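S.K.: Sequence first, then the predicted structure, then my questions.
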Amino acid sequence: MDVPEGRRPSLEHDDPPAASRRTSSILNPLSAVRDAMRRISSTERFPAASPARLIQNSNYGNLSEVPTNGGSDDAGMVTVDLNAPSTSRRVSRVRKSTAISPDQIRLEISQRAEELRTQGLSNPAFAEEEYDQDGQLADRMAPLPHFPSRDGAVAWRSQKISVGYDPRDVTPSAINYDDDGIRPTLDDLRRDLAAHGEDSVRQTGNERKLKRGTLGWIRGVWLWSVLNLWGVMLFLRIAWMNAQAGMGLFLVIVLMGTVIAVLTSLSTSAISTNGEVGLGGTYYMISRSLGPQFGAAIGVIFSIANAISVSLNIQGFADTVQGLLEDAHLSPFTTSALNDIRVISVVTLVLLTGFTFFGMEIASRLQLLFFTILMASIFNIVIGSIIPPNEEAQAKGFVGYSNALFRENFKPAFQDDANGRNSFMSVFGVFFPSVTGILAGTSITGDLKDPSGAIPKGTMTAIFFTSVSYIVIGWTTASVTLRHASGSVADLRAGNLTACHHDPYWAHDLSTLPDVCGKPDSPADCPCSYGSINFMEIMEIVGHFRPIILAGIFSATLSTALGCINFAPKIFQALCRDKIFPFIHIFGHGYTKNDEPYRAYALVMIIAVIFLMPSDLNFISNIVSNCFLMTYTLVNYATFDASYSNAPGWRPTFKYYNKWLSLATALACFVIMFALDWKSAVIVVGISVVLWLYVYYKNPNVNWGTSAQANTYKSALNDMHRLQRIEDHVKNYRPQVLVLTGLPCVRPALVYFANSITHGTGLLICGHVLVGESVKQRSVMASESYKWLRRRKLRAFYDYVAANSTAEGIRALIQTSGLGKLKPNILMMGFHRSWYNWSEVAMEEYTSALNEALDAKMGIALLYAKEGFDITTVVNFEKLVEDNTHEGNDQLKSAASADHVVPLELKPIEDPEVQARVRLAELFETGKKKHIVGEIHVWWLYDDGGLTLLIPHLLNRQSPWDKCKLKIFILAGQDPVAAKKEMLSLLEKFRIKADEVIPVDMEQPPGREQTQWFDRLIGGLREDGPTRNRKVSGLGVIRESEVREFGERTSKQIRLRELLLEHSSKSALTVVTMPLPKTNQSAIFYMASLHALTSDMPATLLIRGTQENVLTYYC
């Protein structure tokens, strides 16, 4: 059917609004055809560049996509859902620049319908489109949901709609794991599609997409690593190292550095292939493996190391330039040659930094040019060593190959210089910066196309390639040069070339000459100014064509400096963006589309200039070596730690590593730090420790899934298994409290008091029972509750259950809370003065909770405070949470909201009662310097195993109760003096110090006043009472039979009330042995008896043990 141009639906919406995000109802195929299509294919695709040609396979309805232009589907795609209900089909458009008209789609569908008719399929019923009054296609059902891609476009290509269980299910795709907002939630899938319509479409937030670069493993990793490994030492120090250590030990030095580099690269490859590596390279890997503490320390150290390495290489370049200027009599152009080097270095630094503004693509091309020059320089040295030298070159120490020279230079000849005594380790320290380029590839992960694949291949091949080149260049140079030479052609002709330094192989006739040069006290006019140990530019003489060698020196130094200038700012940028350290986030800002950290570039320049001022390569190299060694230590340890944790998330695709070898390499790197230069090692380690401690105590709110977290779980699990094998013993008894608080922030005083008992050394669980529908955002409630606990430094757990009743929920908590031996052994609840306002059901549930605990062999504790505990009315809920944990002050309610969140702070308080509860919470809060002054009275009247005595003793050990006196009240019996003496003896055996023991007489009958008070309390609740304010039922009234049955017991409780009011009405805390509930005693009568022990009293703890010992006086 033809559609008016203005009424045709557009397929070109880049990101249509929710209201118009409806797809077209275009065709209604036969039910048989629809079923066949559903079995075979879920979607049908048409390239948008031109109409697609649909071909029919052997199965009915299988439509294959065949682009008529031979192109790929990159031009755009239209997706037709073949599994929509028969009343509707829809076509969705993926946002692309090329469009396909609805008429073309309609034509293809009509052709396909005709083909189906010719196959004998009856009753084709393709419906016409229906348009609403606005000219838009009208759907006959709610649209299928779509899930936005990271840039806001509909991601039908990545998020194919499945037809297996639910049309909103998505097939496995990488984007689901890259962005949590893409995959539909359980609530989305469980909701009725037609009922919710557009509500099923979920929008993602503003997620930053990691834009990958275009560099492969050769240009992105291998080339940068090779050029960084070919640093300033390649032409300026290789000959000197051979002269000092000899060819044999030089080989050992190179192999040592290679082994460390290879083993560290194995560890780096393992980490880098365990998922995608984000921006920041080495910092990112360590911080996400070991946590922010190690990551922050190494991020700073590694950034500084790269910044100093810039100084090291530019210094080498400036030395060479200054030497050329001096040869041309153009230096010094300032006050001294040293200042010339500084000026050249700073100018070079500014120019190199300018190159970084063009991005990594231009820098990589420049590095390719440097590599070509360096390869030409290496070949030039090899070729030059073969060509016989002239007299001038021989006078400067280049004498060509000979067996005698090889044997002499193979042995070490360490000599002192201005930096002090040289040794194997000092030479190794000079060489080691040459192998620090192995992390070059990891430092520019944001510019790599495939970091996980490129880093292992590029790094390992670069190490072997450069190690071979160092050995070749070093041995070639050492085989043709003397250690010492005067530089005079006349001395060469006279045979006195090495007379400046005694050499038995080259001056046999001069063996009587004193060996005076090369010593700390050598004369100023000593002629030993040439030779490999004195003349650092000896390779310029060995090379066949000197300009190529000079170009090689410039390329080696500038390429490495350029790399470090790129690496250091980007590493530091990633560190700043994590906002672990304050005040440095400004350096994380990026500019241009390439996100260049210009501010970090400026900071690196300042650091580089500072280290350019000493103008001493050996001094700078020691600092660089230890910074990189510290980085290597943590990289290797990170691999060991991640592998040792056996976490399911540790799945590196690179398998050629060993966790124990990584640990050994980490230890070796740490030892080498101090062997090289213990002073700089102490500085580097000290800075790292300070940074680690800062981040540790700051405890940034990040969750990176580190190996430390995995090890914590592993350690806890192993400890739980070990604990399970340990037999219970009274000496190891610890109170493990399940306190029914609801949300912890709602009853803080109750939480604080329970924490005073466990005080971080025992298990504390805050139980929350919600009656009614389960809160769907349970994880949010738990997360916010733990935040509240952590802010108050409370070592407690939060456990939540949803149940049909409070009793059922408490029963579930008692049975399921804890794990193994870490299960609660005490149930604590609050006891409220308004219990008589409860319903019969609430009262029965309260007493049944006590019985459930006793049945589970748990002690029970009820805390009473006249102020109460609930501060719900002043808690600043973002959305009100119905707190249904029963504490005795309100009825149970049902919460149906799915958007519950947990409060963080308090609202302004106007209610005096709530103000009193808040003050009580502040009084009970642990960890404060303030203390409660007063007395703790313990009424240990009946032996329950010692729990009544142990709990106040534990309270008395910690703040805020540690300043209180402890008084023990006991039954006097027939002989009060003997009873007191026996109790003092028992306390001494228990090693519990009491300030006073007071016997009391419980045998006397209660006075008339308190008896009448209790009669008034229960008068209106009795079965035959004059006032009937409750329904007559087994739960709602106190039966006369139980009044008679428990008359004697009630009389003693009234007598105990008299004694409590007499002795403990002014105490800070009163602890009383709780009477147990009886099976034939009504809940209301039992609550009345508890009320008699707490009414008109200060804070009172009613407690009862399990009749099993929790105290012992045996060793």
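M.R.: Sure, I can see it. Residues are numbered from 1 along each chain as shown.
S.K.: Only C-alpha atoms from now on, for both contacts and neighbour counts.
M.R.: Noted.
S.K.: Strands of the stretch 401-550 of the chain, residue ranges please.
M.R.: Counting by DSSP state E, counting those that start in this stretch, no segments of the stretch 401-550 of the chain form strands.
S.K.: cool, and the stretch 951-1100 of the chain?
M.R.: Going by DSSP E, counting those that start in this stretch, the stretch 951-1100 of the chain shows strands at 965-971, 996-1000, 1069-1073, 1100-1104.
S.K.: Which other helices and strands does the last one contact?
M.R.: I take that to be strand 1100-1104. Counting contacts by 3 or more CA pairs under 8 Å, 6 or more residues apart in numbering; DSSP states H and E, strand 1100-1104 is packed against strand 859-864, helix 947-955, strand 1069-1073.
S.K.: I'd like those as CSV, with mean neighbour count and distance to residue 982 appended.
M.R.: Listed next are the helices and strands packed on strand 1100-1104 as CSV, based on neighbours: other CA atoms under 10 Å; distance: least, CA to CA, whole Å:
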stretch, mean neighbour count, distance to residue 982
strand 859-864, 24, 26
helix 947-955, 21, 15
strand 1069-1073, 24, 19
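S.K.: ok, and here's another one to check against it:
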Amino acid sequence: MASKRVDWGRFGLASDAEREASETTRLKDPALEEGYYGGQDAELFAEEKGDVPWWKSTFFVSERVLFGTWDGVFTSCFVNLLGVIVFLRAGWVVGEAGVPLAALAILVSVVVVLTSVVSAVGICERTRMESGGIYFLISHVLGSQVGGSVGLVYCFGQTVGISLCVTGFGESMAKLLDLRWMWAEEAMGAAALLLLALINVAGVKWVVKVQFLLLLLVLLAVIDFLVGSFLKHPEEAGVTGWSAVTWANNTRPGYTEDNSWFTVLGVFFPTVTGIMAGINMSGDLRHPARDIPVGTLSALGLSTVLYLMFAVVLGATVERKVLLTDYMITEKVSALGVLLLIGLYTTTLSSTLASLYGSPRVLQSIAGENVVPFLSPLAKGKGPNKVPVISLVVTVVVTLVFLMVGRINTLAPIVTMPFLATYATIDYAYFALAMTADMQRKREARFRRRPARAPPAWCLPPTITPALSQTKTTSARRKVA
């Protein structure tokens, strides 16, 4: 019987030739350098970690999958940023505040989250990112206790945001199907929530594959809306087409009841709170320090352009009274209402899917650090990607509670405060890290510039001082000679 050749390289006993060949292979594949097991251990565990592109992996084989800039970060961020509020409340925002102030609310929201994104990117560049997303960023700089408390606040905001998305989905589906049942909206939202939770349990591969399909449908809906604004519509719909008169009427504010610009900002701001979805994927990325900045900033830039486009198109084509009362006005403006409805439903589902991916993983990381002892059962994961099933169940239960008691205009302001607190903490964490790093760099530079000199005789031990004196005496005699 032929003897099986032992791979001694796995135990650190390879020959010089084998070790050189292994090093060449590692340099050709950067993923081995920053793989799941990381650093020098990448060679030792290269077979076990399963570092293959997600599109080459099979559906039903349980293996670890890592993602990149566009398939991981950009897709997750963009489907979160183009949420239900853009389709169902963009007209109301323009009708209340007018086009200029609506654009100001959009830009203020974007600037607030952009500041936090830049801070998060700075932390990513100065640290080695691990799983945990928001919790890891904060706890790595400010400690696990601060990171755990802020992480729980962030998860609460995400949970209310999920209920906001499924509430919008249930509201639109109930109107579309003309359901008269009192709990019809809540039932439709709960059904969608449970379906997306099952997709998350199936694994991160399923989440990303479904997100790509939903992203395509959302982009088709946006194109349908833009093309439809140039077409002629029935007069009774309140859609005038591109009109200078309509634009002039919609430039001034027209607040109703107790509403103000800050009310409008509070309703719109939850749209941009999904910006951290890519950071929450840190544990499933090949190169987090490179993928997170590019993917996140690209998604935010494209989303900002689409926000402003919606505000301008609605302000120039729809009468104000219709903007204030008809939440489905975007469907009437579009060329094919079916495409926009599909986009509305898919953006709701995609935002919910991405949030259901991120929040349980933050909870899992907090529980894994044992910051809050009674949360320790939430640290358990399923499969190679450590899918947080128990944390996902807790998130779904809390979401169902808010789904049963809230409406979109009620839930939207509740979402705002937890995210503002999280963003402020991220900004402070980056400030503290940057100041500490600069101080350390200056301290090292000061010691490098200081010339080396011998210590004075009085600080030397007694056994060294006579010898040093003898050496000085010998040197002096040589000079005299």
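M.R.: Yep, that arrived. Bear in mind that the values here come from a model prediction, so they are computed numbers and not experimental data.
S.K.: Give me the TM-score for this pair.
M.R.: Laid over one another, the chains give 0.81 as their TM-score (TM-score structural alignment, normalised by the length of structure 2), with 422 aligned residues with a CA RMSD of 3.1 Å.
S.K.: before we move on, the earlier item: export the helices and strands packed on strand 1100-1104 of structure 1 to JSON lines and tack on distance to residue 1061 of structure 1?
M.R.: Formatted as JSON lines, those follow (distance: least, CA to CA, whole Å):
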{"stretch": "strand 859-864", "distance to residue 1061 of structure 1": "15"}
{"stretch": "helix 947-955", "distance to residue 1061 of structure 1": "19"}
{"stretch": "strand 1069-1073", "distance to residue 1061 of structure 1": "11"}
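S.K.: Which among those is found nearest to residue 93 of structure 1?
M.R.: Closest to residue 93 of structure 1 of those is strand 859-864 (CA to CA; 65.1 Å).
S.K.: residue range for the helix or strand following the closest one in structure 2?
M.R.: Sequence order places helix 912-924 as the next helix or strand after strand 859-864 of structure 1, per DSSP states H and E. Using TM-score structural alignment, none of the residues of structure 2 align to helix 912-924 of structure 1.
S.K.: same for helix 912-924 of structure 1, what does it pack against?
M.R.: Counting contacts by 3+ CA pairs under 8 Å, 6+ apart, helix 912-924 of structure 1 packs against helix 748-758.
S.K.: in the helix it packs on, what's buried?
M.R.: 748, 749, 750, 751, 752, 753, 754, 755, 756, 757, 758 (16 or more other CA atoms under 10 Å).
S.K.: Quick check, the last one in contact with residue 764.
M.R.: Yes - distance between residue 758 of structure 1 and residue 764: 6.6 Å, which falls inside the contact criterion (CA atoms under 8 Å).
S.K.: if we can go back for a sec, how about the strands of the stretch 951-1100 of structure 1 in CSV, adding distance to residue 270 of structure 1?
M.R.: Converted to CSV, those look like this (distance: least, CA to CA, whole Å):
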stretch, distance to residue 270 of structure 1
strand 965-971, 60
strand 996-1000, 66
strand 1069-1073, 59
strand 1100-1104, 57
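S.K.: Of those strands, which is nearest residue 213 of structure 1?
M.R.: Comparing the strands of the stretch 951-1100 of structure 1 by CA to CA, strand 1100-1104 comes nearest, at 66.5 Å.
S.K.: What's residue 400 of structure 2 aligned with over in structure 1?
M.R.: Checking TM-score structural alignment: residue 400 of structure 2 goes with residue 609.
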